[in-house]
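K.L.:
Below is the sequence, then the predicted model.
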Amino acid sequence: MPDRVQTSRGDVTESTHLVHAAVVHSSGRLLYSVGTPTRTTLLRSAAKPAQTVAILEACNDTFAFTAADLALMSASHSSEPRHMQRAAAMLNAIGSSESDMRCGGHPPLSMAVNRDWIKRDFTPGPICNNCSGKHAGMLGGAKALGAGFADYHLQQHPMQIVVKRVVEDISGVDAGNMEWAVDGCNLPAPAMPLIGMATMYARFADATGNARSGQEQRMKRVFEAMCAHPEMVGGEKRFCTELMSTYGNLLIGKLGADGCYGVGIRESECTRSLGLPTGGIGIAVKIEDGNIDILYAAVMEILTQLKIGSEETRKSLQNWHTPLIRNTVGIITGVTSHMFSVRKM
């Protein structure tokens, strides 16, 4: 049977979700796999940490972005007031406005925020977009490059040319093995084998203790910003925020739409226990049918099988790991089961 996560009610298997994952050392060496670790996958918002590095390179210190700003650039946020206020402050500092943004508004990822908007008959604009931090940052990059705000979202714009090069550099995937498509927020999104995505996250983790080049220094800033401000990366009751808050500065984690997730784990006792004397590791996960709840459960199962973090740490995230299925009166009617093992390569 293929590697999968199953949900069941009683003795009946209700749904089966195929899992693919790659666990990679910062050298690019594949350490463990689940399913097909070479599966070409659109990173979607899991590419944001690398896109933030590209923004920093393009800006070249033109703007004094704070750690919270960098976390918001790397975020798929919940459109909470703090997120929109931070995006607005970034636009003001850059000298741009919401009308310059080429992302649209949408219902928030937070149910609580959505209820509030409905009560107020609020119509969301671009600054409410869960990717508004990234768009604000790219407007800053476009200005610093002298390329103007118009068309900053198109692949031929100088800002996106920097993004493309930086993503190739960090992932180690050359242009011939990478594809690009338009993301939900109207920006280019890369597609690459899961091994390349995992390598990218491993190199982010490795940069925290081994940053020599300018690019590695920027990667270190982004990693540390996400660890310092996990509330900006997601929001209340969001997996990315709770994962990083619980693990402290050990790792970063970032969701990509349609069932994609990246984790970067810095060198530690956890990585050394896997027989790695030096270097960070990266994990890239893809759920074949795009189910996000199953994605979070699979990420936690992989972290558990690799024994990343203490048992107490992992146990505090149990609701994400093995979510129970409840009916409308709160009775438990089903369970989530992990039907895969990480295979050592």
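P.N.:
Perfect, I can see it now. Numbers count the residues shown, from 1 in each chain.

K.L.:
CA only for contacts and neighbour counts going forward, please
P.N.:
OK.

K.L.:
other SSEs contacting the host helix or strand of residue 295?
P.N.:
Element membership for residue 295 (DSSP states H and E) is helix 292-305. Here helix 292-305 touches strand 260-265, strand 281-287, helix 318-321, going by 3 or more Cα pairs under 8 Å, 6 or more residues apart in numbering; DSSP states H and E.

K.L.:
quick one, helices of the stretch 101-250 of the chain?
P.N.:
In the stretch 101-250 of the chain, the helices defined using DSSP state H, counting those that start in this stretch lie at 111-120, 132-144, 158-171, 194-207, 214-228, 230-233, 239-247.

K.L.:
ok, structure two:
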Amino acid sequence: MEVLERLFNVALVVATLRTTAPILLVALGGSFTTKAGIFNIGLEGQMLVGAFFAVIGTIFTGSPWIGVLCGVAAALVLAFVFALLVVTFKANEVVVGLALNILAGGMTVSLLKAIFGTRGSIFGHGLVGLPVLRLPNARDLGWFGQMISGYTPLVYVAFILVPVLILFYNRSRLGLYIRVVGEKPEAAEALGISIARIRYVSSLLCGLLAGLAGAHLSLGYTTMFTENMSSGRGFMAVAILIFSNGDPLKILLGCLLFGFSDALSLRLQTFGISSYLVLAVPYLVALIALFALSYRARPRIIQETLASMGRALSVKPNAATDAEKAVTRG
């Protein structure tokens, strides 16, 4: 009982919200491209360059906010390249996304070596993290005050964006255009909507939030940069986008699940459990979630398969009869 109290408490909830924020930001960014009909697997790379250039901008200017702008700018450049190749040149979106992920990983390692003469990680050098916001009178609210106060600004931005994007997709003209382009591109063309322009805008909005996610990772969640520090969070976001179909509320629930598993894995390390097993917890949760999704969709797939078999069988007798008639006539 005492072990459970040490494991499941307010501190775990706070850690869950902290670990959820970067995944939530990048997944909400991916909702733009998902809604626009683009499967964007390059979220990992956009997040990684955002984290790296946020650190570079902060070190050279001394301001974490300028660092955030640098991280967002770098992610936007990668997002523009993705849109250029996929939308304009009609390249395969999965191949382009994987290539940009590899490019981001190699580029950050090379620049880390070229600028600082080291590999692995960079900290110090005047690096300043994002400020922590303390809400007034939060201490008077007890455990609830602990849950809502003491985070960096981008954590609040991540959760506030959920209702904002719900309204955006359902009430704004651009949001409706994005949905039409993704769901009914023929209708979009009939209405005179430029599919290429909407997909460019969606890709850039995705890069904006992916850059914020990376900046939060290196300046808010930690105050350093390490090689491949996105650690698969971009791929987790892709997994969440697959079963949520870009719906912000479902994205929030999926990200909270992954954030909880990540926070739980960090706390399990204090109980002497092998670090290899602990680090596998978030990915195990991802596999279970995807398996549950595919299992739930299995009846529909079986029904579609049986229906297609039925259509095929219903055609065969007619085809056989026609063949017999042809032979008889011959």
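P.N.:
Okay, I see it. All values derive from a computational prediction rather than experimental measurement.

K.L.:
Give me the TM-score for this pair.
P.N.:
A TM-score of 0.27 describes the superposed chains when it is computed by TM-score structural alignment, normalised by the length of the second structure; 146 aligned residues with a Cα RMSD of 6.5 Å.

K.L.:
rewinding a little: with mean neighbour count as extra columns, can I get the helices and strands packed on helix 292-305 of the first structure in TSV?
P.N.:
Below are these laid out as TSV (neighbours: other Cα atoms under 10 Å):
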stretch	mean neighbour count
strand 260-265	28
strand 281-287	31
helix 318-321	18
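
K.L.:
Could you save the ones you listed as CSV and add columns showing distance to residue 20 of the first structure?
P.N.:
Shown next, in CSV, are those (distance: least, Cα to Cα, whole Å):
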stretch, distance to residue 20 of the first structure
strand 260-265, 10
strand 281-287, 5
helix 318-321, 17
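
K.L.:
Looking at these, spot the one closest to residue 4 of the first structure.
P.N.:
Residue 4 of the first structure lies closest to strand 281-287 among those, at 8.7 Å (Cα to Cα).

K.L.:
rewinding a little: nearest to residue 32 of the first structure among the helices and strands packed on helix 292-305 of the first structure would be which one?
P.N.:
strand 281-287 (9.2 Å).

K.L.:
and that closest one, what does it pack onto?
P.N.:
Against strand 281-287 of the first structure (3+ Cα pairs under 8 Å, 6+ apart) you get strand 12-25, helix 194-207, strand 260-265, helix 292-305.

K.L.:
Residues touching it, excluding its own?
P.N.:
Here strand 281-287 of the first structure makes contact (Cα atoms under 8 Å, 6 or more residues apart in numbering) with 17-26, 41, 194-195, 197-203, 205-206, 258-267, 271, 294-295, 298-299.

K.L.:
give me that answer again for 6 Å
P.N.:
For strand 281-287 of the first structure, the surrounding residues in contact (Cα atoms under 6 Å, 6 or more residues apart in numbering) are 18-26, 194, 197-199, 201-202, 259-265, 295.

K.L.:
Quick check: which of the helices of the stretch 101-250 of the first structure has the most neighbours on average?
P.N.:
helix 194-207 (a mean of 31; mean count of other Cα atoms under 10 Å).

K.L.:
Please enumerate the strands of the stretch 201-330 of the second structure.
P.N.:
Listed in chain order, the strands of the stretch 201-330 of the second structure (DSSP state E, counting those that start in this stretch) span 225-226.

K.L.:
quick one on the thing from earlier: quick one: which of the helices and strands packed on strand 281-287 of the first structure is nearest residue 239 of the first structure?
P.N.:
So among these, helix 292-305 is nearest, using Cα to Cα, at 7.2 Å.

K.L.:
following the closest one, which helix or strand comes up?
P.N.:
Note on helix 292-305 of the first structure: by DSSP H and E, the next helix or strand toward the C-terminus is helix 311-315.

K.L.:
which helix is the longest one in the second structure?
P.N.:
Secondary structure of the second structure per DSSP state H: the longest helix is helix 281-329.

K.L.:
From the chain's centroid, how far away is that one?
P.N.:
Taking Cα atoms, centre = their mean, to the nearest Å, one finds the center of helix 281-329 of the second structure at 32 Å from the center of the full chain.

K.L.:
for it, packing partners?
P.N.:
The helices and strands touching helix 281-329 of the second structure, judged by 3 or more Cα pairs under 6 Å, 6 or more residues apart in numbering; DSSP states H and E, number zero.

K.L.:
Let's see that with 10 Å instead.
P.N.:
Helix 281-329 of the second structure is packed against helix 233-244, helix 248-268, with contacts defined by 3 or more Cα pairs under 10 Å, 6 or more residues apart in numbering; DSSP states H and E.

K.L.:
Kindly provide the distance from the residue lying closest to residue 30 of the first structure once chain neighbours are set aside to residue 195 of the first structure.
P.N.:
Leaving aside its sequence neighbours, residue 30 of the first structure sits nearest to residue 24 (Cα to Cα, 6 or more residues apart in numbering; 4.5 Å). Separation of residue 24 of the first structure from residue 195 of the first structure (Cα to Cα, to the nearest Å): 7 Å.

K.L.:
Please enumerate the shared neighbours of those two.
P.N.:
Each of 30, 31, 33, 37, 282, 283, 284 lies in contact with both residue 24 of the first structure and residue 195 under the rule Cα atoms under 10 Å, 6 or more residues apart in numbering.

K.L.:
What is the burial count for residue 283 of the second structure?
P.N.:
Neighbour count of residue 283 of the second structure, defined by other Cα atoms under 10 Å: 16.

K.L.:
Tell me if I'm right that it and residue 236 touch.
P.N.:
Yes. Taking contacts as Cα atoms under 10 Å, residue 283 of the second structure lies within contact range of residue 236: 8.2 Å.

K.L.:
Surely residue 58 of the second structure touches residue 225?
P.N.:
No. Checked against Cα under 10 Å, the pair residue 58 of the second structure and residue 225 is beyond contact range at 11.6 Å.

K.L.:
which residues of the second structure fall in helices?
P.N.:
Applying DSSP H to the second structure gives helices spanning 2-7, 10-35, 43-61, 64-83, 93-116, 143-148, 153-171, 173-183, 185-190, 195-216, 233-244, 248-268, 275-279, 281-329.
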